[in-house]
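1. need the 3D shape of this:
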Amino acid sequence: MKILIFGIGGIGGFVGGALARVADSIYFYSRGENGRTIGEKGIQVDSALLGSFTAHPVKVSHEAGEMGPMDLVFLSCKGNGLKEACRELAPMVTKDTVVVPLLNGVLVSELMEPLLPACHVADGTIRVFSHREGPGHVVQTAGSGKIVMGMKDGKNPPVLYEAADLLQKAGIPAEVTGDIRLDSWEKYALMGSNSAVFCYFDGPAGKVRQQKDYLSILHEAVGEVMAVAKAKGVSFPVEYEENYIRIFRSLPDDTVTSLYRDLSGGKKAEDTEAAMILGRMVDMGKETGVEVPVFRRAWEWAMKQNRK
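-> The predicted structure follows:
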């Protein structure tokens, strides 16, 4: 089974490095100094979960013609780069290829299907904190690393189960689920609500908790996600909202999401995942008739960064 890791940043490097350590059919799609370094020296992974190691994929390239068609693709990129990633990925996809996106957002397959040739576009989530430290060097600091994947209709092809077995062999917990829609929405509710709240109050967790109305805004934000999900046929467990509030109250004071860090650090919204994380919720609110005032205010704050 030929497996392509498309995008060798924090997520792709962690997953790809782990797989390349145990399998001889792992390909990396990467360009620039990062790709050159991995091609010459392999990828160095320093992981709280897996330890430190160097792994070597079969090939590292940004030329689709050098790779050939793939059986399975793990796609890891920033949401604002999704269209370009799909364009570059398309020549390596056949009708039998299974593509699993591992990036922020909810049910990313819905965005990808119009951008790719006919194939099997699954959805996937990963619970991990990792980043690219430098060319050819990835650091994973926290998180279970667990990957959950599946098709929206629950009809999961055998390749997904083979991939889960290989991930387990590589030390990464993995599961194929018949209800990826719920898992995708649950992860988005956590990450998306946090991003919305940080943008709403323009500050990290500590600043948010200093605001008198922060608990009501937390409930509103996660409630907006849950209401839109319900309108789309996905119901959260009854305890989810209170669990979310409990987790937020326990966050270290300096906690932010990568989206808020990018925006507050001066990046324009168009150069971040703002549209994927905030704008898409606003759009889905309009589509379903659900009011999403917290996400709308956060989205408006993000768009103002374009004018600074």
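
2. CA atoms for contacts and neighbours, from now on please.
-> OK.

3. okay, strands next: where are they in the stretch 151-300 of the chain?
-> In the stretch 151-300 of the chain, the segments counted as strands under DSSP state E, counting those that start in this stretch are 174-176.

4. show me what contacts residue 95?
-> With contact set as C-alpha atoms under 8 Å, 6 or more residues apart in numbering, residue 95 has these partners: 117-120.

5. please repeat the previous calculation with a cut-off of 6 Å.
-> 118-119 (C-alpha atoms under 6 Å, 6 or more residues apart in numbering).

6. secondary structure class for it?
-> Secondary structure, DSSP: H, G, I helix; E, B strand; the rest coil: residue 95 is coil.

7. one more sequence to fold, the one below, so I can look at both together:
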Amino acid sequence: MKILIIGAGAMGSLFGGRLKAQQAEVFLYNRRNPHVETINQSGLAIVERDNQETTVPLKVVQDLSITDAYDLVLVLVKAHATKAVLESVKSAFSLETLLVTMQNGLGNLDVIAELFPNNPVVAGTMGCGASVESNGRILHRGWGKNYIGRSEDADAQETLLEFILLLNQSGLETELAEDVQTVIWNKLFVNVAYNSLTALTRLRNGDILNTDEGKCLLRGVVTESVQVAKAEGISVDAEATVAKCLKMGQEDIGANKSSMLMDVLHKRKTEIEAINGAVAKLGKKHGIETPYNDLITGIIKVIEANYDLQVD
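-> Sure, this is the predicted structure:
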């Protein structure tokens, strides 16, 4: 199986490195930057939970050809870049190529399906986590289970099952999801809880829980998100979801620097529109008030628009 990963950030690097370590035929696609150049020159260094470090030879390409014939394309760019990036490379894929999105937030599957109406497309979500510590070096700092939805296309489903087997063999625990939309919403609750709040406070995930005020903010954004999810037909309990999010911050992902925090620290565009912004937008659709998510989305957008004017 020939695999292409679109996006060589922390998660693309983690998946690519783990798959390559199992001798899978995998390539990454990303614009040139210092992280990419280091990987191409010296390999990708992956630091695991016991601080054991391995270096994997990995290739990140900037040009794609129709002759490359990828069986599966895993999309891991930031949600706001999905359309532009995929439009620029869509001619490189055949009609049999299976596209898999495991991106943060809502709406990614719809964007990809619109761009590739004749290709099989499935969505999933990640339970694992990683961050770029320095160019060419990532920290593997989340070890939850990944989920991917089924494909209605028989050939694509066979390819998908082979891909899931490869991920499990690589140590990235992955399961086929019968109800992938519920899984995606459950991941969204965690992202709503931690991404924007850590970006605003510039704290690691667990540190926003050091005060009652932080816990109250988390409860507010998650509870609103659960109300919107219910309106979208997702069966979910608010108190159980809040408790799960709190537990994750205290036990599983507390040491992580969220992707949105890293975006703000590096003065990059965030995924706020696909996370808290998506909750606020759907809330308006259903007539549900979402003051926490509205306010947080607005503040993050103000920060994004004024990076050059920030006071040191």
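
8. please enumerate the helices of the stretch 101-250 of the second structure.
-> For the stretch 101-250 of the second structure, applying DSSP state H, counting those that start in this stretch gives helices covering 108-115, 154-169, 180-201, 212-231, 238-247.

9. make TSV from these and add distance to residue 131 of the second structure to it.
-> Listed next are the helices of the stretch 101-250 of the second structure as TSV, based on distance: least, C-alpha to C-alpha, whole Å:
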stretch	distance to residue 131 of the second structure
helix 108-115	21
helix 154-169	19
helix 180-201	13
helix 212-231	22
helix 238-247	20
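
10. and those helices: which comes nearest residue 292 of the second structure?
-> Closest to residue 292 of the second structure of the helices of the stretch 101-250 of the second structure is helix 212-231 (C-alpha to C-alpha; 5.5 Å).

11. got the angle between the closest one and helix 238-247?
-> Between the axes of helix 212-231 of the second structure and helix 238-247, defined by axes from the mean of the first three to the mean of the last three C-alpha atoms, to 10 degrees, the angle is 130 degrees.

12. now find how far off-centre helix 212-231 of the second structure is within its chain.
-> In terms of C-alpha atoms, centre = their mean, to the nearest Å, the centre of helix 212-231 of the second structure is set 20 Å apart from its chain centre.

13. kindly report the same for stretch 92-107 of the first structure.
-> With C-alpha atoms, centre = their mean, you get 12 Å for stretch 92-107 of the first structure.

14. just stretch 35-55 of the second structure next, same as before
-> Centre to centre, stretch against its chain (C-alpha atoms, centre = their mean), the figure for stretch 35-55 of the second structure is 20 Å.

15. ok, and for that stretch, which residues are buried?
-> Within stretch 35-55 of the second structure, the residues that count as buried by 16 or more other C-alpha atoms under 10 Å are 35-40, 43-47, 55.

16. and what of stretch 72-88 of the first structure?
-> 72-80, 82, 85-86, 88.

17. equivalent analysis for stretch 103-120 of the first structure, please.
-> For stretch 103-120 of the first structure, the neighbour count (16+ other C-alpha under 10 Å) marks 103-109, 112-113, 115-117, 120 as buried.
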